[in-house]
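Trainee: A structural model of the following input is requested.
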Amino acid sequence: MTTASTAIPVTGESAYDVIVGRGLLATLHDRIPLTAAKALIVHAPTLGAVAESLREALAGRVEVLLAEVPDAEAAKRVEVAAFCWQVMGQTDFTRTDVVIGLGGGATTDLAGFVAATWLRGVPLIQVPTTVLGMVDAAVGGKTGINTAEGKNLVGAFYAPRVVLADLDLLGTLPQNEILAGFAEVAKCGFIADPVILDLLEADVTVATDPSSEVFRELVERAIAVKARVVSEDFTEQGQREILNYGHTLGHAIEHAERYRWRHGAAIAIGMVYVAELAHLAGSLSAEAVDRHRRILASLTLPTGYPLGRWKTLLATMQRDKKARAGMLRFIVLDDIARPRVLNGTDESMLFAAYQEVGE
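Mentor: Next comes the predicted model:
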């Protein structure tokens, strides 16, 4: 049963809405482009039953093809993208047909990349099924796959037709998965919307309960932050970089852990690291750093990483897509909701900040 939904607009050259509500899967039928004869649903293994139900629901509208892909970051490999391309090629998938990404952030990243690259671009609908997917991965048009050298080094900016954030899909999500996704919600609080932090500090249990109105407000606020930034800078030429807060070290940790860690856990450590870095640079107060630690710890997210891994992490960060001419660049804060770029930092200071998170 559908309830009142909220449409959060992403404006710009490729405008679309992120719809937040309940029972939104029932409206997918009406979102399919009128020109589409086929729909490829790219889905994670755990969503096979949902994908089958969608096949039945859409049967009178389009021919539905299902592409089950590996769970989590294992989906974001060129071999998996090639499997999806093979399905499309063997079924004469045309430029007017539609790809539907059904799953968490890795699934929507992959589905978006497949849509962006098949025939140089086919219609895309994103249906994120995790907190991370709803507030981050499926919003903003970043698509990509990983390589042996790093995360998201191959990809494209490609906007979906619509994003359906159906909160009912979160009902069976494990609590640790919800909490990991809240790293990105907290990030939006740190870089742009302090009310998010206030709501998390007021009652983290209610805030992370998918059935609560506070939960919905937090999801909508986080999406609104990303939508606003992406609307102004779709291809990350400037302001959009603030969305990478905590991600430079976080992605290096994910790579070091061979993507067995949840994204939110790695990003939590990355946020504490850049908070410590900003404090050493004289721009962020000790209290603001402590606030990072308190909020992330309340979400049961890690805030430290083994000290002896620094050299490995540094080497990976130097290959990060945000680096320029071999120079590392970090998003830091001058205060809560006052982000900026810090570049050209001496390696000794980078290591000093890492010592504050080293275990």
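Trainee: C-alpha only now, for contacts and for neighbours.
Mentor: Fine.
Trainee: distance of the residue nearest the centre of the chain relative to V10?
Mentor: For the chain, the residue nearest the mean C-alpha position is A137 (2.6 Å; Cα atoms, centre = their mean). When Cα to Cα, to the nearest Å is applied, the distance between A137 and V10 equals 14 Å.
Trainee: list the contacts of the residue nearest to the centre of the chain.
Mentor: For A137, the contacting residues are 104-106, 108-109, by Cα atoms under 8 Å, 6 or more residues apart in numbering.
Trainee: distance of it relative to D17?
Mentor: Counting by Cα to Cα, the gap from A137 to D17 is 15 Å.
Trainee: A81 now?
Mentor: In terms of Cα to Cα, A81 sits 26 Å off from D17.
Trainee: would you turn the contacts of A137 into JSON lines with distance to Q175 and neighbour count?
Mentor: Formatted as JSON lines, those follow (distance: Cα to Cα, whole Å; neighbours: other Cα atoms under 10 Å):
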{"residue": "G104", "distance to Q175": "15", "neighbour count": "24"}
{"residue": "G105", "distance to Q175": "17", "neighbour count": "27"}
{"residue": "A106", "distance to Q175": "19", "neighbour count": "28"}
{"residue": "T108", "distance to Q175": "21", "neighbour count": "34"}
{"residue": "D109", "distance to Q175": "23", "neighbour count": "28"}
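Trainee: am I right that I253 is in contact with L314?
Mentor: No: I253 is beyond contact range of L314, at 10.0 Å (criterion: Cα atoms under 8 Å).
Trainee: of these two, who's got more company?
Mentor: The residue with more neighbours, out of I253 and L314, is I253; 26 against 18, by other Cα atoms under 10 Å.
Trainee: just to confirm, which helix or strand has the more buried one in it?
Mentor: Following DSSP states H and E, one finds I253 within helix 247-256.
Trainee: gap between that helix and the chain center?
Mentor: 14 Å (Cα atoms, centre = their mean, to the nearest Å).
Trainee: to compare against the first, here's another:
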Amino acid sequence: MATLRVELGERSYPIYIAPRLLEQSSPLAQHIKSKRVCVISNDIVFPLYGEKLLAALTDFQVDYLVLPDGEQEKSLANFDRIMSHMLEHGHGRDSTLIAFGGGVIGDITGFAAACYQRGVEFIQIPTTLLSQVDSSVGGKTAINHPLGKNMVGAFYQPNAVLIDITSLNTLPAREFAAGMAEVIKYGILGDAEFFTWLEEHKAGIKAQEPELLQQVIARCCQCKADIVAEDEKEAGKRALLNLGHTFGHAIEAEQGYGVWLHGEAVAAGMVIASTLSVERGLLLAPELRRIEQLIAYFDLPTTSPSDMGLDAYLKHMKRDKKNVAGQLRFVLPTGIGSSEVVGDVTIEELKQLLD
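Mentor: Here you go, the predicted model:
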């Protein structure tokens, strides 16, 4: 088992990474401080692994709520379903919520934990590659709004993150590819050595060799843990983790949540941001080609939707959470392994880039 730690003082917590982790009750049980537990999952994950999770919770009083799968389900309506379920089952402030699923379940459960009776403890058990390497770590919780992704949420840290890489055995190929977009992101934004390592081991990673997957997940979690420890609430360096997301979130919202997977939209967004960097003289053209080639190798899109031009992007990007005083801000790579936030991109630049 690999064990990492997110260092946040009194709110620090561990990340456990191992195969067959759900079959071990100890790592989970030690982070539940009361007898009451509520599991939130979805109708894909729970039928596959719910029995194993419940078997690890036999010492607790457990109930569960199974939500429909899909990005469109990260909604106010399902947030209300969680609140109602908790109230109907008599949960109090000493209850623990467990998020058991991908990024959608992790985000909405974390937000519910932040809000229920002004805050209850929760644990992340991510089951998709994307949630294991990114969204389960760092305490960003949210639900979507029709006008923008993750617009209603809170920074709220879990008690622990438990990553069972065995759950990836049943992950659809498209979902695995979507997770690789976030993996590649870490290499581009701040870890050139990791990017090169991904290029060298891409065949084994695509074949989902367990030892390589564990290394990938641990490297990404360590990178994110280090950044979160330095900048928990995205006042500075943490904004770099949004590489590709300004364009990507616009694609998701414009196409309709779930039409493009989050990772697919981020992949296209990273290529757009990298192209802008080349045009600004921040990134070398050969580096852009390496980025495009690695993204394409994992069956991810390298171009944006053909029906989206400047206006379609702008209406969503104007609501981006990184904006300051109405000024659009973008994370741009300045080389493979480095990036920066810029706030002087002009509308004319975007027009040439997107139209």
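Trainee: before we move on, back to that, conserved subset of the contacts of A137 of structure 1 in structure 2?
Mentor: Mapped onto structure 2 and checked by both residues aligned by TM-score structural alignment, their matches' Cα atoms under 8 Å, the contacts of A137 of structure 1 keep the contacts 105, 108-109.
Trainee: the residues you listed in strands, which ones?
Mentor: With strands taken from DSSP state E, there is no overlap with those.
Trainee: could I get those in a markdown table, plus columns for distance to D92 of structure 1?
Mentor: Below are the kept ones among the contacts of A137 of structure 1 laid out as a markdown table (distance: Cα to Cα, whole Å):
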| residue | distance to D92 of structure 1 |
| --- | --- |
| G105 | 27 |
| T108 | 22 |
| D109 | 23 |
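Trainee: what segments of the stretch 201-350 of structure 2 are strands?
Mentor: With strands called from DSSP state E, counting those that start in this stretch, the stretch 201-350 of structure 2 shows them at 330-335, 338-342.
Trainee: can you pull the contacts of A72 of structure 1?
Mentor: Contacts of A72 of structure 1 by Cα under 8 Å, 6+ apart are 44, 104-107.
Trainee: still on that earlier bit, closest to E220 of structure 1 out of the kept ones among the contacts of A137 of structure 1?
Mentor: Nearest to E220 of structure 1 among these is G105, at 16.9 Å by Cα to Cα.
Trainee: just give the nearest non-adjacent residue to the aligned partner of that closest one in structure 2, would you?
Mentor: Using TM-score structural alignment, the equivalent of G105 of structure 1 in structure 2 is G103. Once flanking residues are discounted, G103 of structure 2 sits nearest to S131: 4.8 Å by Cα to Cα, 6 or more residues apart in numbering.
Trainee: that neighbour contacts G102, doesn't it?
Mentor: Yes: S131 of structure 2 is in contact with G102 according to Cα under 8 Å; the separation is 5.4 Å.
Trainee: and the contacts of stretch 50-64 of structure 2?
Mentor: The contact list for stretch 50-64 of structure 2 (Cα under 8 Å, 6+ apart) reads 22-25, 28-29, 34-41, 89.
Trainee: looking at those, which are in helices?
Mentor: Counting by DSSP state H, these place 25, 28-29 in helices.
Trainee: re earlier: assign the residue nearest to G103 of structure 2 to helix, strand or coil.
Mentor: Put simply, S131 of structure 2 is helix when judged by DSSP: H, G, I helix; E, B strand; the rest coil.
Trainee: ok, now which ones touch the aligned partner of it in structure 1?
Mentor: Using TM-score structural alignment, the partner of S131 of structure 2 in structure 1 is G133. Each residue near G133 of structure 1 by Cα under 8 Å, 6+ apart is listed here: 103-105, 108, 139, 181.
Trainee: likewise A7 of structure 1?
Mentor: 17-20.
Trainee: please indicate which of those residues are buried?
Mentor: Among those, those buried by neighbour count (16 or more other Cα atoms under 10 Å) are 17-20.
Trainee: distance-wise, check I269 of structure 1 relative to G304 of structure 1.
Mentor: Counting by Cα to Cα, the gap from I269 of structure 1 to G304 of structure 1 is 6 Å.
Trainee: overlap in contacts of these two?
Mentor: Any residue near both I269 of structure 1 and G304 by Cα under 8 Å, 6+ apart counts here, and that gives V357.
Trainee: looking at the two, which is more packed in?
Mentor: The residue with more neighbours, out of I269 of structure 1 and G304, is I269; 28 against 20, by other Cα under 10 Å.
Trainee: ok, and the closest non-adjacent residue to the more buried one?
Mentor: Counting by Cα to Cα, 6+ apart, T303 is the residue found nearest to I269 of structure 1 once chain neighbours are left out, at 4.6 Å.
Trainee: now check structure 1 for the residue matching G204 of structure 2.
Mentor: In structure 1, G204 of structure 2 lands on V206 (TM-score structural alignment).
Trainee: please enumerate the strands of the stretch 1-150 of structure 1.
Mentor: For the stretch 1-150 of structure 1, the strands defined by DSSP E, counting those that start in this stretch cover 6-10, 16-21, 38-43, 63-68, 98-103, 124-128, 142-147, 150-157.
Trainee: can you add distance to E52 of structure 1 and give these back as TSV?
Mentor: Conversion of the strands of the stretch 1-150 of structure 1 to TSV gives the following (distance: least, Cα to Cα, whole Å):
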stretch	distance to E52 of structure 1
strand 6-10	27
strand 16-21	22
strand 38-43	10
strand 63-68	8
strand 98-103	12
strand 124-128	15
strand 142-147	25
strand 150-157	28
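Trainee: closest one to G264 of structure 1 among those strands?
Mentor: Nearest to G264 of structure 1 among the strands of the stretch 1-150 of structure 1 is strand 150-157; the distance by Cα to Cα comes to 14.3 Å.
Trainee: tell me what angle that closest one forms with helix 247-256.
Mentor: Counting by axes from the mean of the first three to the mean of the last three Cα atoms, to 10 degrees, strand 150-157 of structure 1 lies at 120 degrees to helix 247-256.
Trainee: which positions in strand 150-157 of structure 1 come out as buried?
Mentor: Neighbour-count burial for strand 150-157 of structure 1, counted by 16+ other Cα under 10 Å, picks out 150-152, 154-156.
Trainee: nearest spatial neighbour of V214 of structure 1, skipping sequence neighbours?
Mentor: Nearest to V214 of structure 1 is A207, by Cα to Cα, 6+ apart, at 5.4 Å.
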